[in-house]
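Below are the sequence and a predicted model for it; my questions follow.
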Amino acid sequence: MTNPLLSPWDTPFALPPFASLKDDDFAPAFDVGLADARAAIAAIAENPDAPSFANTIEALELAEATLDRVAGVFYNLAGADSTVAREALMRDLAPKMSAFSSEVTNNKALFGRMETLWSARDTLGLTREQARVLELYHQMFVRSGARLDGAEAARLTEVKSRLAVLGTEFSQNILTEERGWFMELAPEDLEGLPEFLLDAARAAGAEKGLGPIITTSRSLIVPFLQFSPRRALREKAYEAWVARGANGNAHDNRGVAAEILRLRAERAQLLGYASFADFKLEPEMAKTPAAVRDLLMRVWEPARARAEADAAILAQMLAADGVAGPLEPWDWRYYSEKRRKAEHDLDEAALKPYLGLEAMIAACFDCAHRLFRLDFKPLQVDLYHPDARAWEVSRDGETIAVFIGDYFARSSKRSGAWCSAMRSQRKLGGRVVPIVVNICNFAKGEPNLLSYDDARTLFHEFGHALHQMLSDVTYGFISGTSVARDFVELPSQLYEHWLEVPEVLETHARHWQTGAPMPAEMLQRLLAAGTYDQGFATVEFVASALVDLAFHEGPAPADPMQKQAEVLEALGMPRAIRMRHATPHFAHVFSGDGYSSGYYSYMWSEVMDADAFAAFEETGNPFDPETAARLERFILSAGGSRPAEELYLEFRGRMPGVEALLKGRGLLDAA
């Protein structure tokens, strides 16, 4: 029978033929994709004609077309709707894909052609975009070990293969741990829980044939920690949440993390770098570990001061409830929610009815229309899961992209929220319309209501989606979010600001039952509380980023957990706050190389996003068309076609200082 992954996709917008796909189709499709890619790359390397940009770089761009198509579908499904078969194939593919990558970058004939082009780059008559693509290809090959020979080259291949296996193992261990733990709630345990949380807990339990349960999904456990007055249950749930990957079982990630760090250090050494952090940060905006540490420490001190002051207030509230002993991490959210209600008259349970999922999706789309003239039309097409939905994205009648939203938590989906492209935009070889996916893990209920943080996450991921959808480059290698890691979060964090625009909430934040707008005084209180509890949020983030940096800027620690403890002690970590992501479930850092030595990048981008939104504020119009056009031209459509700093300077005219970040978090006056 014909494999649907390898046949032409005569579906609307050439979407993957999800209805006819079976798990058994993927392995043979990968085999064909790898064979086709190897043949195409061999033809490039052995081409008797003199190297040219067209017969080498452009040929490389198209060499893996089948493999890219198959991988784009598989890896999206493996993260969003995993099965036993998909998890097994991921483990099988990890060393195979790593070996293939090493084959390509170790191909001396291929790299020789690239070196020839690189040496003659100023005489080739390249466009600015082509020159940038050549630069990035050459950089990728060199940083992948193309200049190594013999035993060193062989060892680097082994190291990268093992790292690929370990990253998959780390990620699957977390997923298994998250599937395995839940806490059933007896009738007396429901005390104090708002209706939206009860609905979500019942829905999660129904999936397992049980009554209401709490799982380690953030959209369930955080509101439980906020509202449950039963301290022992809060402690039980919290400790299970932070212990993911560290339970002394077959899915314990502590040894996996230690081996990953050892191999990363060896990889950097083989490539001639002082540390893995030096290697990883070289192509980023930050450039050096010292620059990262400087930013983080400038934020850490005022954040810790604010958090300690807040902790003292929460400890008094704990004591007033007759609880002996210090404020603990499982107490913070409960008493912080009480304090927020008292000081800002802001109750999340009262706020949520105005933040329905459908209304917030409409708000995302409306802002994109007002800024970039994008229109969104629902599509009735087959997708990979009943919860997933699709829209045609167009402008002036022309299709720009297909957008897929998959918003609800389920046991087959890894935790967190992310954006990916099943197919990236490019023009080489014919115009390719991207397929862009947003994945979230909101609690499913009836109705589907969001917290304000959930709504912010929705806007954040949609900002990434805009970066993919508005991409307008010739080469897929630099398309969309293919930019420096500490620049990639700028569009997503910038888009969050439009959720705070009063007219957006006035229009879209309407009661899910009555349709009434959020009361004006509630809206004012919500916006006034925008920097509430930022000491906590900043401390838990910066602590994680500093631990990540410490893991990678020196020799690999023999015991990462001991190193984590030493870093936190030296920082003076507040007792009642823990890292946002403890090492055994720090997927950003250990499930792959993406954010290793790079978790700081959210904060690096935040320095820019506060300043970038100020460009709109300075016009007096948050939807100013000229500023929006500059944002699209120099940031959202440009991909990696120019260095990140150069693009930002074109948009804004200057680089911002850390003060914009501190002001945005309400920490300028903390010391």
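Everything's here; your move.

from here on, contacts and neighbour counts on C-alpha atoms
Noted.

Okay, residue 417 and residue 549: tell me how far apart.
Using C-alpha to C-alpha, to the nearest Å, residue 417 is found at 23 Å from residue 549.

who has more neighbours, those two?
residue 549 (22 against 18; other C-alpha atoms under 10 Å).

so the more buried one is in which element?
helix 534-552 (DSSP states H and E).

and if you look at residue 492?
Short version, using DSSP H and E: residue 492 is in helix 485-496.

looking just at contacts, which helices and strands does that helix meet?
helix 452-469, helix 601-617 (3 or more C-alpha pairs under 8 Å, 6 or more residues apart in numbering; DSSP states H and E).

Ok, which of these comes nearest residue 479?
Of all the helices and strands packed on helix 485-496, it is helix 452-469 that lies closest to residue 479, at 7.3 Å by C-alpha to C-alpha.

so how far is that closest one off the chain centroid?
Counting by C-alpha atoms, centre = their mean, to the nearest Å, helix 452-469 is centred 10 Å from the centre of its parent chain.

sorry, back to before: which helices and strands sit right next to the helix holding residue 549?
Using 3+ C-alpha pairs under 8 Å, 6+ apart, helix 534-552 sits against helix 254-270, helix 276-281, helix 289-320, helix 560-571.

any chance of these in TSV, plus distance to residue 336 and mean neighbour count?
Formatted as TSV, those follow (distance: least, C-alpha to C-alpha, whole Å; neighbours: other C-alpha atoms under 10 Å):
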stretch	distance to residue 336	mean neighbour count
helix 254-270	32	20
helix 276-281	36	24
helix 289-320	7	18
helix 560-571	23	15
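
Kindly reformat the ones you listed as TSV containing distance to residue 240.
Output for the helices and strands packed on helix 534-552, formatted as TSV (distance: least, C-alpha to C-alpha, whole Å):
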stretch	distance to residue 240
helix 254-270	16
helix 276-281	31
helix 289-320	22
helix 560-571	17
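
Would you mind naming the helix or strand containing the nearest residue to residue 418 once chain neighbours are set aside?
In space, residue 418 comes closest to residue 439 once its chain neighbours are excluded; the distance is 5.3 Å by C-alpha to C-alpha, 6 or more residues apart in numbering. Here residue 439 sits within strand 435-442, counting by DSSP H and E.

Comparison target, given below:
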Amino acid sequence: MNTQHISKTLQTIAICSMIVMTSCNKKKETVEDSNQKEQTANVLLTEWTGPYGGTPAFDKMNIADIKPALEKGMELNLADIDAITSNTEAPTFENTIVPLEKSGQELNRVFTYYGILSSNMSSPEFREIQKEMAPKLSDFRSKISQNKALFQRIKTVYDNAQKQPLEADQQRVVLLTYEQFAMNGAELDKEKKKRYAEINKELSELYTSFSNNILADEEGYVTYLTKDQLGGLSEPLIKAYAKAAADRGKEGMYAVTNTRSSMDPFLKYSTERELREKVWKNYYSRGDNGDDKDNNENIAKILKLRKERVALLGYDNYADWRLQNRMAKNPENAMKLMNAVWPAAIARVKEEVADMQAVANANKDNITIEPWDYRYYAEKVRKKKYDLDSDEVKQYLQLDKLREAMFFVAGELFNYKFTPVAEGTVPVFHEDVKVWEVNDKTSGDHIGLWYLDPFARTGKRSGAWATTYRSHTTFDGKKTVLASNNSNFVKPAPGEPVLVSWDDAETFFHEFGHALHFFSSEVRYPTLNGGVRDYTEFQSQLLERWLSTDKVIDNYLVHYKTGEPIPKSLVDKIKKAATFNQGFATTEYLASALMDMKFHLADPTNIDVDAFEKETLAALNMPKELVMRHRSPHFGHVFSGEGYATAYYGYMWADVLTSDAAEAFAEAPDGFYDKEVAAKLVKYLFAPRNAMDPAEAYKLFRGRDAKIEALMNDRGFPVTGK
């Protein structure tokens, strides 16, 4: 899933291992001369050079430079803040907010490299630096968020703007800045500020420990297969598993690594039930093995500290505090949406399990469906009901062709052209990373660069995400976009294509939607490139819909061996089976979202995390045949930082908007390629980023609020009242 750009320094430091900042500033003249030599010596601090407005020097990145670069970057950033607070003139937007938007340029450059080393190229050496620096970064953040003089200047600008409004985007920047400082304790008294800062430091250490524990379990648990244990697996998958084993020094064997992209197809196709169980347990017990990498105690501490921290601000629970400026506004509204969908989801699971059990019984398999059987027998039901074989579909889903399809869609909707950048022109951090230039097709104007890091590797966190190395702004000279998509596809044997599932193809489109959201930005100020968490997934979820459009299917889904286009009969089966297995997909996601909210509404005093998870799911009537998409001990969205804490429901909130917006295209004269609807989409839902209230932006696009009925219809669930 994706990691969104947040421009404020105090927000960035809290989740620096997951996202990259792009606000820009100029070094103050008094600091520049004295630090020029040191910055030149440390490439991580150095201004980016080369074509395309300068790019990160990934080829010169060195772990040894990280700690001194962070320390110097923090020093320079605090000097920027001092310059603002020492200004004796009355606070204004120009002398307070603008320099705050410019602050931290050097440190933000360091975080670009820090994010890569954390998410894409982690190592034991780097993790030790993370542990050491986490509390220092937390202290630094507190020095800014609790700076009384700085907040007083911000508050003065905010109060004056209430009386004499500024330009619309400036007014929005002031509002967001003021809210962010107020929500992070800027108005607390001295003693409460001290405790608030202490809590943040403790949390930063726990977040680092949590994420590193997950990564350690992903690296530490590998299931090796012999040649006689490959039943049901396709030739390309067997070759990929062989390469994974060879890469680990196990030539002649086959390795199922402990990541979703490796685990999922094995559970779907392997005829070896005992091995399916082993692979399943390895994956879903990450962070829950009762050893020194166990995360249950970390979760308990995190929940207690979060509740204590928001209590200092006068809130009863973390969820009330977190959701106050989200689209949902409060946990009650988020729970209302989830509870509206949950009964239909688990009812559908019951139907799916009955269908699977019938197949197993007919085959005389003599088993009762268990979680490690769900994917395997779901495939058999799919084939029986729809004569649809997922492995057959994969033969037409080549990663390179899907990328070309995404470029086509971007051209049709956004008028973008993607051109490969010659190897060696732009530094990359790994040979797998490729780069494309993005231009406007009509004017030829340079929009930015798109980096793609598609394959799993040791040291790379699991999942898929998007991030920016630099975001579009114009207030301090136009800055072009450097955006990145990151996946964990199993790297194929040399010369072999990467074949992916339909779900993985949708995820590929999803993350590209985040990149298009970055590229389409038309905001002046860095803060406005941020987003409201239960809205920012909408743009990317919407882009998934173009995968199943005729123009993509007819032109880009071709057989990896013959080059023949996907047969219409197979396409018809795919579309007919569109709502198949929605019980599983919705329930595994929604269970995680509900658990996230329940954890943060509960009293964490003496909480037994493992027992709480089991008891809560039992109360929800969670089907025993599947588990949460992210079990608590490896729920990194929620416990390795705060980006998705009490906000995992946001995917469904955004999906309501997605389904409703998709209907707008479906009803248009030219369908999903209707130029008029596409223009409104870009103008109101992509280009503004966070420059306007998301609810108002959606109304401008649709002419009304979104309705949940479209979501229920999309998933094949009954609509209440019908």
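Noted; the coordinates are in hand. Values in this document were obtained by computation on a predicted structure and should not be read as measured data.

quick revisit: would you check the span in the second structure matched by the strand holding residue 439 of the first structure?
Aligned using TM-score structural alignment, strand 435-442 of the first structure spans residues 482-489 in the second structure.

And for stretch 297-309 of the first structure?
Under TM-score structural alignment, the match for stretch 297-309 of the first structure is residues 339-351.

Mean deviation, the matching stretch versus the first structure?
Compared with the first structure after the fit, stretch 339-351 of the second structure shows a mean deviation of 0.7 Å (mean C-alpha distance after the TM-score superposition for the first structure).

what span of the second structure lines up against the top strand by length along the first structure?
For the first structure, the strand that runs over the most residues, judged by DSSP state E, is strand 398-408. Here strand 398-408 of the first structure aligns to the second structure at residues 445-455, judged by TM-score structural alignment.

just to revisit the earlier point, quick one, which of the helices and strands packed on helix 534-552 of the first structure is nearest to residue 619 of the first structure?
Comparing these by C-alpha to C-alpha, helix 289-320 comes nearest, at 28.7 Å.

angle of the closest one against helix 601-617?
90 degrees (axes from the mean of the first three to the mean of the last three C-alpha atoms, to 10 degrees).

what does residue 637 of the second structure align to in the first structure?
That one, residue 637 of the second structure, aligns with residue 588 by TM-score structural alignment.

what number of residues lie near residue 558 of the second structure?
19.

residue with max distance from the center of the second structure?
Distance from the C-alpha centroid of the second structure, by C-alpha atoms, centre = their mean, peaks at residue 364 (42.5 Å).

Name the SS class of that one, please.
coil (DSSP: H, G, I helix; E, B strand; the rest coil).

What of residue 720 of the second structure?
Taking three-state DSSP, the label given to residue 720 of the second structure is coil.

residues near it, how many?
Residues near residue 720 of the second structure, counting by other C-alpha under 10 Å: 9.

any idea how far it lies from residue 710 of the second structure?
Taking C-alpha to C-alpha, one finds residue 720 of the second structure at 12 Å from residue 710 of the second structure.

Look up the closest residue to residue 471 of the first structure, ignoring the ones flanking it.
residue 637 is the one closest to residue 471 of the first structure (C-alpha to C-alpha, 6+ apart), at 4.0 Å.

Enumerate every residue touching the equivalent of that neighbour over in the second structure.
Structural alignment (TM-score structural alignment) places residue 637 of the first structure against residue 687 in the second structure. Applying C-alpha atoms under 8 Å, 6 or more residues apart in numbering to residue 687 of the second structure gives the contacts 517, 520, 521, 522, 523.

Repeat that for residue 650 of the second structure.
Applying C-alpha under 8 Å, 6+ apart, the residues contacting residue 650 of the second structure are 533, 534, 535, 537.

Would you mind finding the match for it in the first structure?
Match for residue 650 of the second structure (TM-score structural alignment): residue 601.

what's the answer for residue 233 of the second structure, then?
Aligned partner of residue 233 of the second structure by TM-score structural alignment: residue 193.

Over to residue 553 of the second structure?
Residue 553 of the second structure maps onto residue 505 in the first structure when the alignment is built from TM-score structural alignment.

Relative to residue 106 of the first structure, how far out is the closest residue in space to its match that isn't next to it in sequence?
For residue 505 of the first structure, ignoring the flanking residues on the chain, the nearest one in space by C-alpha to C-alpha, 6+ apart is residue 499 at 6.9 Å. Residue 499 of the first structure is 47 Å from residue 106 of the first structure, where distance means C-alpha to C-alpha.

ditto for residue 424 of the first structure
26 Å.

between those two, who's got more neighbours?
Just comparing residue 424 of the first structure and residue 106: by other C-alpha under 10 Å the higher neighbour count belongs to residue 424, 25 against 22.

Looking at the second structure, name the residue matched to that one.
In the second structure, residue 424 of the first structure lands on residue 471 (TM-score structural alignment).

Residue 58 of the first structure now?
So, by TM-score structural alignment, residue 58 of the first structure is matched to residue 98.

how many neighbours does that match have?
19.

Over to residue 482 of the first structure?
By other C-alpha under 10 Å, 17 other residues sit near residue 482 of the first structure.

separation between residue 347 of the first structure and residue 526 of the first structure?
Distance, residue 347 of the first structure to residue 526 of the first structure, by C-alpha to C-alpha: 10 Å.

out of these two, which sits in the busier spot?
Ranked by neighbour count (other C-alpha under 10 Å), residue 347 of the first structure and residue 526 place residue 526 first, with 20 against 16.
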